[in-house]
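Q: Give me a 3D structure for the following:
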Amino acid sequence: MKYPIGIQDFRKLREGGYVYVDKTMNLYRILEGGSYFFLSRPRRFGKSLLLSIINELYRGSKELFQGLWIENHWDWEGEYRPVIWLRFASFNYKDNELKAAIWEGVEEAAESLGIELDNRELTHPLQQLIQKAYHHFGQKVVLLIDEYDKPIIDYLDEPEKAEANRDTLKWFYSVLKDSDPYLELVFVTGVSAFSKVSIFSDLNNLYNLSLVAPARTLLGITQEELEHYFAQPLKTVDKEEVRRWYNGYSWGGTERVYNPFSILSFFRGGGEYRNFWFETGTPTFLVKEMKKRSYFNLRDTLATQHDLNSFDLRNLQPIPILFQTGYLTIKHYEPADLVYTLDYPNQEVRHSLQEVLLKEYLDYPSENPVPKVLRLREAMRSGHLEEAFQIINSAFSEIPYDHWKGQTEHFYHAVVALIFSLLGTYIRSEVHSSRGRCDALVETADRVYALEFKLDKSAGEALQQIQDKGYLEPYADSPRQKIAVGINFSSAERRIVEWEAVELYF
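A: I've put the predicted structure just below:
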């Protein structure tokens, strides 16, 4: 089986004999319902491949669709449309002014259609290309725009540059509304939510597919598709573990899909669990912003649709950016309240983001924190609590003294929470922040620990809270040891200075 990792050309995919999960029925039903579409999805989700499929459909490349659903439903006898396909990832805006890079990109698109554009000083590039293509071919034009917002996304940490690029893009797209008589279809893809970037403010007929039912599984691979198209490689792996690691993306709270890049990389790598998607683009800017705003526990985050579409370049909010870029996804939608519950999509993203966030909180220590977490796992498994707390203290000891100035109890809890959340990758460890839940529950084969942390108080007080609140009572029927652990952290000494543990019996 050949896995099309990184292949964005539908012709190359089909002629090369690569596996293709047939999404043509989804696409056909969307295209039937309108002419102007926008779809936002995180990187590495197949947006470029989707536009390549649309390109081949309108060019009449029937041979590429043999055996697919759309082969017997598309009008192959109709007149085919000229296709303008603009890919901002290929525009050279990092070495040139964006407007100059746009002109170069549009001129290349014109050349591919056999069209020559007029002097740059006299006309608008996109308007000129659309109209010339229309008159040259005598047919309405299909306009595909891939990664429309890349010149903004690439400069989120430089607000002035991002705003300047946004203004240029608004100028570029401003001609679409008046170009309607020449256009058969407009399909725009990107990462960010367009409604708050103010680029398409004049194009009120652009239908946002991002959260609507017809497009929720248009990109990504559903569990049913995975088991159908990848039945053979699935025989050699634990399906539930694969699901835990790579499934979970949702744009409605019900249907869930795998990131294609991750799951295909997993199969090609012989079933080795790794952080494939995350490694291709660590969100350094977002991680710094999360620490600055004291974010560390992103599970069960509530957001409105307005929040999810928020995109203020002068006041970037981490939650909508994390959602739009794929580090959070929709876990549940409550229509009565118009509220979404967000969470990490899967183990791959949760572990990776928490690892880099812990490094940021610890100011990038000399040793990666993961080996410490693994040693912590072994200490908890063997019941060596003294060793476990030495490991936690060693993590705190690497934080430079100057970085402790002005830190609050929240900072301490963030580091502890991230350590135990990462521990949950290797053994069951849950960190809770809601009232009435202990700070951490750790389950091993022989023991269940309830841990409660206090700052500048006493271990006895923490221990008493575990007993009073009955944190271990749900495990009364378990044959494992039930151990309550109270821990006190000193802000002056910047370490755990006292702990008490007692085995509870029910």
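
Q: From now on I want contacts and neighbour counts done on CA atoms only, so please keep to that.
A: OK.

Q: hang on, residue 487 in a strand?
A: Yes: the assignment for residue 487 by DSSP: H, G, I helix; E, B strand; the rest coil puts it in a strand.

Q: One more sequence to fold, the one below, so I can look at both together:
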Amino acid sequence: MEKKAAPVGIENFKELIQDGYYYIDKTLLIDEILITKAKVTLFTRPRRFGKTLNMSMIKYFFDVKNKEENRKLFENLKISSSKYMSEQGKYPVIFISLKDLKGNTWEKCFENLKKTMYKIFNEYEFVREKLNIVEKREFDKIWEMTDSEESFKTSLLDLSNYLCKYYGEKVIILIDEYDAAIINAFDKGYYNEAINFFQVFYSSALKTNDSLKYGILTGITRIIKEGIFSGLNNLYVNTILSKNYSEYFGLLESEVIEMLDYFNMKYRIEEVREWYDGYIFGNKKIYNPWSIVNYAGEKEIKAYWANVSGNTLLENMLYHAGESVYDDLKRFTEGESIEKYISDGTTIKSLLNSDDEIWQLLLYSGYLTKDEKQREIDVTSEYTNIYNLKIPNKEIRKYFGNMFLDRFFGTEIKTDILTKR
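A: Take a look at the predicted model:
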């Protein structure tokens, strides 16, 4: 039998299965979603921890388009023996990724969003045959990218209504990296314009939408104070601190050992553990999937994830941070575990105004993790959100040593710390 390749950079579930890449089966995520039955779910995880591939998997599972062809993708996978296989191919699905929705100005960002919506509307051109004259006119203005910004704010809502009318079934809306455009807008100085747009874009589709079956979002942070999700009483937020779903983003050790064994590299598990393990999601020990997949492909131990994970906002925050932050970064790099308060949500505006917020962003972005050893805290205490944090592994320690300490402490301290690794 031909050896399967490591799926480096493959985020399309159909491509991964049909082209015979090695796949670590995460399909029971669908089971969990259907058991929970949350109307809208937000998963926050670090970049390149499997969010996009899982969203693609969910799309191909539920999508009524090409349902028979898509069903074959799930043959011999764990979900195929679940009672929830009966939900396969039942619903129209809108899948929108905002991870690359960037621009140096709001005008450029909005132009890119119009192109994104054009591609999605173009995919569903066939629904026009069941629309009335007015609906068809509104569809065409978005499709042709000639409508106003106000109309684009509700374009996701409108498309779900059109699809519901066409199929006679409610719609599943998948939004990947929902916060990427907002974080970029903050970094580039057009935050207010972006928030004004996305508040309506998201809330109209997820809050006041009678055509919605389920909504699922992914991102890095839970941005709640901007009002994006205000009034969305049916939102279930699942973070790296949550116990549910913890095994579906990132890799369990058993999955890593099985993969290394497949690629005849099981003998290197100790080195792999030292470099890429160390994350605690909920109550599960998790390996960095991006690093593991790249390592299986290149067969060389080195930093794969830290250099591609995107850290402009972190650099910005560190630039404005006080001396105590730098002192703690040095302690983290030396292997210490430090107690920090982690709030339930954040506002992007507060990130540069509070040194406390940096630890939340470092945690949710994957540069820090919970320590297994947590202090016993009274659940009635106001300090229940205090966690012992630490650097998860050698890859991240090397990243901090090479980048942050070099920039903020100078070569002498960096050299001193790196020699202690």
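
Q: what's the TM-score for these two chains?
A: Once superposed, chain against chain, the TM-score is 0.80 (TM-score structural alignment, normalised by the length of the second structure); 370 aligned residues with a CA RMSD of 2.4 Å.

Q: quick one, what contacts the aligned partner of residue 301 of the first structure in the second structure?
A: Alignment note (TM-score structural alignment): residue 301 of the first structure maps to residue 338 of the second structure. By CA atoms under 8 Å, 6 or more residues apart in numbering, the contact set of residue 338 of the second structure is 328, 332, 388, 389, 390.

Q: now, among those residues, which is nearest to residue 217 of the second structure?
A: Using CA to CA, residue 389 is the member of the contacts of residue 338 of the second structure that sits closest to residue 217 of the second structure, with 26.1 Å.

Q: Next, work out how far apart the closest one and residue 371 of the second structure are.
A: Distance from residue 389 of the second structure to residue 371 of the second structure, counting by CA to CA, to the nearest Å: 5 Å.

Q: And residue 214 of the first structure, what's its match in the second structure?
A: Here residue 214 of the first structure is matched to residue 244 in the second structure, going by TM-score structural alignment.

Q: Out of the contacts of residue 338 of the second structure, list just those in helices.
A: Mapping those onto helices (DSSP state H) picks out 328, 332.

Q: Considering the contacts of residue 338 of the second structure, which possesses the most neighbours?
A: Compared across the contacts of residue 338 of the second structure, residue 390 has the highest neighbour count, 26 neighbours, by other CA atoms under 10 Å.

Q: Translate that residue into the numbering of the first structure.
A: Residue 390 of the second structure maps onto residue 343 in the first structure, by TM-score structural alignment.

Q: where does the nearest residue to its match once chain neighbours are set aside land in three-state SS?
A: Computed as CA to CA, 6 or more residues apart in numbering, the closest residue to residue 343 of the first structure that is not its neighbour in sequence is residue 299, at 4.7 Å. Following three-state DSSP, we place residue 299 of the first structure in the coil state.

Q: residues contacting residue 299 of the first structure?
A: By CA under 8 Å, 6+ apart, residue 299 of the first structure lies in contact with 342, 343, 344.

Q: Those in strands, which ones?
A: Secondary structure assignment by DSSP state E places 342, 343 of the contacts of residue 299 of the first structure in strands.

Q: measure the residue positioned nearest the centre of the first structure to residue 234 of the first structure for me?
A: For the first structure, the residue nearest the mean C-alpha position is residue 326 (1.1 Å; CA atoms, centre = their mean). For residue 326 of the first structure, the distance to residue 234 of the first structure (CA to CA) stands at 25 Å.

Q: Measure how buried the corresponding residue of the second structure for residue 241 of the first structure is and give me the count.
A: Matched to the second structure by TM-score structural alignment, residue 241 of the first structure sits across from residue 271. Around residue 271 of the second structure there are 12 other residues, counting by other CA under 10 Å.

Q: Show me what residue 368 of the second structure aligns to in the first structure.
A: For residue 368 of the second structure, the aligned residue in the first structure is residue 328 (criterion: TM-score structural alignment).

Q: okay but that match is in contact with residue 322, surely?
A: Yes: the pair residue 328 of the first structure / residue 322 is scored as a contact, 5.6 Å apart, by CA atoms under 8 Å.

Q: Looking at the two, which is more packed in?
A: The neighbour comparison of residue 328 of the first structure against residue 322 (other CA under 10 Å) goes to residue 328, with 27 against 20.

Q: Would you map the helices across the stretch 51-200 of the second structure?
A: Assigned by DSSP state H, counting those that start in this stretch, the helices in the stretch 51-200 of the second structure fall at 51-62, 67-71, 106-123, 133-143, 149-153, 155-167, 180-188, 191-206.

Q: can I get these in a markdown table with mean neighbour count and distance to residue 301 of the second structure?
A: Output for the helices of the stretch 51-200 of the second structure, formatted as a markdown table (neighbours: other CA atoms under 10 Å; distance: least, CA to CA, whole Å):
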| stretch | mean neighbour count | distance to residue 301 of the second structure |
| --- | --- | --- |
| helix 51-62 | 22 | 24 |
| helix 67-71 | 15 | 36 |
| helix 106-123 | 17 | 37 |
| helix 133-143 | 16 | 47 |
| helix 149-153 | 16 | 46 |
| helix 155-167 | 21 | 43 |
| helix 180-188 | 19 | 30 |
| helix 191-206 | 18 | 39 |
